[in-house]
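Q: need a structure here:
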Amino acid sequence: MMRAVYLLGALVVLLVLVLSSLFIVDERKKALVLQFGQVVQVKEDAGLGFKIPLLQDVVLYEDRILGLQTQPIEVTLLSDRRLVVDAFARWRIVNLVEFRQSVGTGGEDRAQQLLGNILSQAIPEVLGNTTQDQVLSQDRVGLMNQILTIAKREGAALGIDVIDVRLTRTDLPEQNLEATFARMRAERDREAADERARGGEAAQRVRAAADRTVVELTSDARRQAEVIRGEADAERNGILAAAYGQDPEFFAFIRSLSAYEASLKGGNSSIVMQPDSEFFDYLRSDAGRASGASVGPTTVPAPAAP
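A: This is a model prediction of the structure:
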């Protein structure tokens, strides 16, 4: 009976030892087997692994691409302009042994700090030899490639591969933003004033041209009206002269009636003349009208004629 108990205990101990000697590596991980802090085995493939129980430990690391967002860095450009720049980097562990030796027990967090320091030195080194226009233009891609080259070289010593580096922010320092915005507002105000001035000048030219056109059209219309009026007066006078030539006595009679009508209308004006004046020849007897006829049309006052 005691023998069976001992045998069962031994089996349990053996099972525990066997299970503790096994470890599983996920497909997203890589593993190092350490013995007294020294690397004795590297397992980069997913699956089941073995180690010596109690003597050896397994440390897992990421096999995926990791990202790093750097802290904002103030950079002085070649043109003495200052910019606040930050970057985003993607990296991956490629050499577990060198990585372990470089970061120690800090793992990926320590690697992030070291890579951040590398980028903090590479960014000013590259951007310090450029101008603001280059940073903000298509040349920015070339600048990022230069930073990536430096990061790759430095990161290789850590056992990592820096896959990509991107500048995500290129802003002016806070103390310079307000002055820059004020200058931009002043430039826009000046451009707006210039546009308004040019618009006012153009409007003045249009108004002057329109006024000149109005004057020319009005003058031409008046001239044509005067010509037409003169032609009409000439035609009227010709008709009157023709009528006068056909019957001078009747014409003198019509002219006298018109003069009577104009002078005898009610109003504030008064006419003082002798009763036997020739003006009243056609208002007296038949003899008077005959006498007026003998006087002829030259004795009829013409001013009241239409």
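Q: From now on I want contacts and neighbour counts done on CA atoms only, so please keep to that.
A: Fine.
Q: mind listing the helices for this protein?
A: All helices of the chain, identified by DSSP state H, fall at 2-20, 96-103, 107-127, 132-136, 140-156, 174-246, 248-263, 286-295.
Q: nearest to V75, of those helices?
A: Among the helices of the chain, the nearest to V75 by Cα to Cα is helix 107-127 (5.6 Å).
Q: Grab the nearest non-local neighbour of R92.
A: What sits nearest to R92 in space, not counting adjacent residues and going by Cα to Cα, 6 or more residues apart in numbering, is I65, at 4.9 Å.
Q: Just give the number of residues close to the one you found.
A: Neighbours of I65 under the rule other Cα atoms under 10 Å: 13.
Q: Ok, Q112 next?
A: Residues near Q112, counting by other Cα under 10 Å, number 20.
Q: What residues does it make contact with?
A: L68 (Cα atoms under 8 Å, 6 or more residues apart in numbering).
Q: change it to 10 Å
A: L66, G67, L68, Q69, T70, A89, W91, V103, G106, I118 (Cα atoms under 10 Å, 6 or more residues apart in numbering).
Q: So what's the residue count around the closest residue to L119 other than its chain neighbours?
A: Spatial nearest neighbour of L119, excluding adjacent residues (Cα to Cα, 6+ apart): A151 at 6.5 Å. When neighbours are counted by other Cα under 10 Å, A151 registers 27.
Q: swap in L148?
A: L148 has 22 nearby residues by other Cα under 10 Å.
Q: How much space separates it from F280?
A: Noted for L148: a distance of 124 Å to F280, by Cα to Cα, to the nearest Å.
Q: do M144 as well
A: M144 is 118 Å from F280, where distance means Cα to Cα.
Q: quick revisit: for the contacts of Q112, give me CSV that also has distance to G155.
A: Shown next, in CSV, are the contacts of Q112 (distance: Cα to Cα, whole Å):
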residue, distance to G155
L66, 13
G67, 14
L68, 13
Q69, 16
T70, 15
A89, 12
W91, 9
V103, 12
G106, 16
I118, 8
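Q: Identify the residues contacting the residue nearest to L119.
A: Residues in contact with A151 (Cα under 10 Å, 6+ apart) are 89, 91, 115-119, 121-123, 145, 160-165.
Q: next one: D247
A: No residues are in contact with D247 under the rule Cα under 10 Å, 6+ apart.
Q: what do you get for A179?
A: Going by Cα under 10 Å, 6+ apart, A179 touches R185.
Q: for S79, same thing?
A: S79 sits next to G128, N129, T130, T131, Q132, D133 when contact means Cα under 10 Å, 6+ apart.
Q: swap the cut-off to 7 Å and go again
A: The contact partners of S79, by Cα atoms under 7 Å, 6 or more residues apart in numbering, come to T131.
Q: hang on, the earlier thing: may I see the ChimeraX selection of the buried members of the contacts of A151?
A: Selection of buried members from the contacts of A151 for ChimeraX, criterion 16 or more other Cα atoms under 10 Å:
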select :89,91,115,116,118,119,122,123,160,161,162,163,164,165
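Q: let's see this one next to it:
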Amino acid sequence: MRKLMIPVIFAALALMLMSLFVIPEGERGIVIRFGRILKDNNDISKIHEPGLHFKMPLFDTVKKLDAKILTMDGQADRFVTAEKKDVIIDTYVKWRIEDFGQYYLATGGGNTLTAQALLERKVTDVLRSEIGAREIKQIVSGPRSGVITPVLGEDGELMPESALEALEVDGQRDMIMLEVLNDTRPSAMKDLGVYIVDFRMKKINLPDEISESIYRRMRAERESVARKHRSQGREKAEIIRAQAELEVATVLAEADKTARVTRGSADAEAASIYSGAYSKDPEFYSFLRSLSAYKKSFADKSDILVLDPKSDFFKYMNDSSGGSDK
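A: Take a look at the predicted model:
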């Protein structure tokens, strides 16, 4: 009897352990029996909260599903606007499982990749419709009005504030995200059993070939404006340089004129003084002039004068009275 009790106890323990299962925090569990989800009395899928639970061993299978908010961050996709222009939009979706039974059946056993693929298809279809009904400037701009747009004048300079134009920008980026969110929530809940928490457009770009064309055009426009500014700068520099040269020439001419007038007045005054001195005592004046000439002539020992000793230049050396030898 005792030998039979031991196997029975082990079998009972094994069955008890097989009937226990634990749902971790952040997850929910559903029990599958004979390929069907167990439901409660209200014919709603029975969801097991985190903790310790029981199941029927050998017949029941537990499927654990993530109950946290998940993020679907797919690849950027190409969309066509109302202007028939392509834009590259990168988006992300925040979602969580709301109806775990419906989610399990719709995704082929709770496959997250399948759920994201189906959800991405729904979001992309609605977003494609919204983008196709709007222009690029509406897609990239938020809700703004009365935006001041800078205007360049004919000289390429920014016009004063009074001349700036006010442009009404009908930005609908936020509206697009809200429309996509509202349109995809009901169908996602009905078909997949998931609730879309949020939808956002992270980045809006133009295709590389269009962006490069736009950059080239912008670069050409900026270079044209730069050349115009440089040309105007050179023109103003030449004007300033010519004015400066004219002022310099005028000042030098006036200074030379004043110097000549002053020098002429001084020469006239000196001549008048010399004339007065000569008229008072011509002999003494002649003597002083001769001394001054001797001093200048014999200032350097290397100077050589070839003159007749009896010439008038040496008359005061030969005769202190200034008389000439007969």
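Q: Quick TM-score on the pair, please.
A: For this chain pair, the superposition-based TM-score is 0.75 by TM-score structural alignment, normalised by the length of structure 1; 274 aligned residues with a Cα RMSD of 3.4 Å.
Q: The residue nearest to R92 of structure 1 pairs with which position in structure 2?
A: Residue correspondence to structure 2 (TM-score structural alignment): I65 of structure 1 is matched to I69.
Q: Settle this for me: G288 of structure 1 is touching S294, isn't it.
A: No - assessed by Cα atoms under 7 Å, G288 of structure 1 is found out of contact with S294, at 9.5 Å.
Q: If you count surrounding residues, which of the two has more?
A: Taking neighbours as other Cα under 10 Å, G288 of structure 1 and S294 compare with G288 leading, 16 against 11.
Q: who touches whatever residue of structure 1 lines up with M16 of structure 2 in this structure?
A: Under the alignment (TM-score structural alignment), M16 of structure 2 pairs with V18 of structure 1. By Cα under 7 Å, 6+ apart, the contact set of V18 of structure 1 is empty.
Q: same question, Q101 of structure 1
A: By Cα under 7 Å, 6+ apart, the contact set of Q101 of structure 1 is empty.
Q: How about R81 of structure 1, nearest residue that isn't a chain neighbour?
A: Among residues not flanking R81 of structure 1 along the chain, Q132 sits closest, at 7.1 Å (Cα to Cα, 6+ apart).
Q: which position in structure 2 aligns with the one you found?
A: Applying TM-score structural alignment, one finds that Q132 of structure 1 aligns to I136 in structure 2.
Q: on that earlier part again, can you tell me how far the match of M16 of structure 2 is from Q112 of structure 1?
A: Taken as Cα to Cα, the span from V18 of structure 1 to Q112 of structure 1 is 36 Å.
Q: do T180 of structure 1 as well
A: According to Cα to Cα, T180 of structure 1 and Q112 of structure 1 sit 35 Å apart.
Q: Ok, E201 of structure 1 next?
A: Distance of E201 of structure 1 to Q112 of structure 1, given as Cα to Cα: 63 Å.
Q: go on, L240 of structure 1?
A: 117 Å.
Q: returning to what we had before: so which of the helices of structure 1 is nearest G49 of structure 1?
A: Shortest distance between G49 of structure 1 and the helices of structure 1, using Cα to Cα, is found for helix 2-20: 10.8 Å.
Q: Could you tell me how many residues sit around Q56 of structure 1?
A: For Q56 of structure 1, the count of nearby residues is 19 (other Cα under 10 Å).
Q: Which residue, other than its chain neighbours, is closest to whatever residue of structure 2 lines up with it?
A: Matched to structure 2 by TM-score structural alignment, Q56 of structure 1 sits across from D60. Spatially, and ignoring its direct neighbours in sequence, D60 of structure 2 is nearest to R33 (4.7 Å; Cα to Cα, 6+ apart).
Q: What is the equivalent residue in structure 1 for the one you found?
A: R33 of structure 2 maps onto Q35 in structure 1, by TM-score structural alignment.
Q: burial measure for the aligned partner of T250 of structure 2 in structure 1, as a count.
A: Mapped onto structure 1 by TM-score structural alignment, T250 of structure 2 lines up with E216. By other Cα under 10 Å, 12 other residues sit near E216 of structure 1.
Q: again, but for the one 3 residues further on
A: Using other Cα under 10 Å, S219 of structure 1 has 12 neighbouring residues.
Q: So what does G107 of structure 1 match up with in structure 2?
A: Aligned partner of G107 of structure 1 by TM-score structural alignment: N111.
Q: what does E74 of structure 1 give?
A: Aligned against structure 2 by TM-score structural alignment, E74 of structure 1 finds its counterpart in R78.
Q: Per the alignment, A193 of structure 1 pairs with which residue of structure 2?
A: Using TM-score structural alignment, A193 of structure 1 pairs with R227 in structure 2.
Q: separation between the residue most central in space within structure 1 and N176 of structure 1?
A: Centrality entry for structure 1: nearest residue to the mean C-alpha point is R188, 11.7 Å, by Cα atoms, centre = their mean. Look at R188 of structure 1 and N176 of structure 1: by Cα to Cα, they are 18 Å apart.
Q: again with S120 of structure 1
A: Counting by Cα to Cα, the gap between S120 of structure 1 and N176 of structure 1 amounts to 22 Å.
Q: of those two, who's got more company?
A: Per other Cα under 10 Å, whichever of S120 of structure 1 and N176 has more neighbours is S120, with 20 against 13.
Q: Translate the more buried one into the numbering of structure 2.
A: Using TM-score structural alignment, S120 of structure 1 pairs with T124 in structure 2.
Q: Also D233 of structure 1?
A: The alignment partner of D233 of structure 1 in structure 2, by TM-score structural alignment, is D267.
Q: check contacts around its match.
A: Contacts of D267 of structure 2 by Cα under 7 Å, 6+ apart: none found.
Q: quick one: it from I273 of structure 2, how far?
A: In terms of Cα to Cα, D267 of structure 2 sits 10 Å off from I273 of structure 2.
Q: One more: F10 of structure 2?
A: For F10 of structure 2, the distance to I273 of structure 2 equals 151 Å [Cα to Cα].
Q: what do you get for R234 of structure 2?
A: Distance from R234 of structure 2 to I273 of structure 2, by Cα to Cα: 58 Å.
Q: got it, and F79 of structure 2?
A: From F79 of structure 2 to I273 of structure 2 the distance is 105 Å (Cα to Cα).
Q: The two: which is more packed in?
A: F79 (19 against 12).
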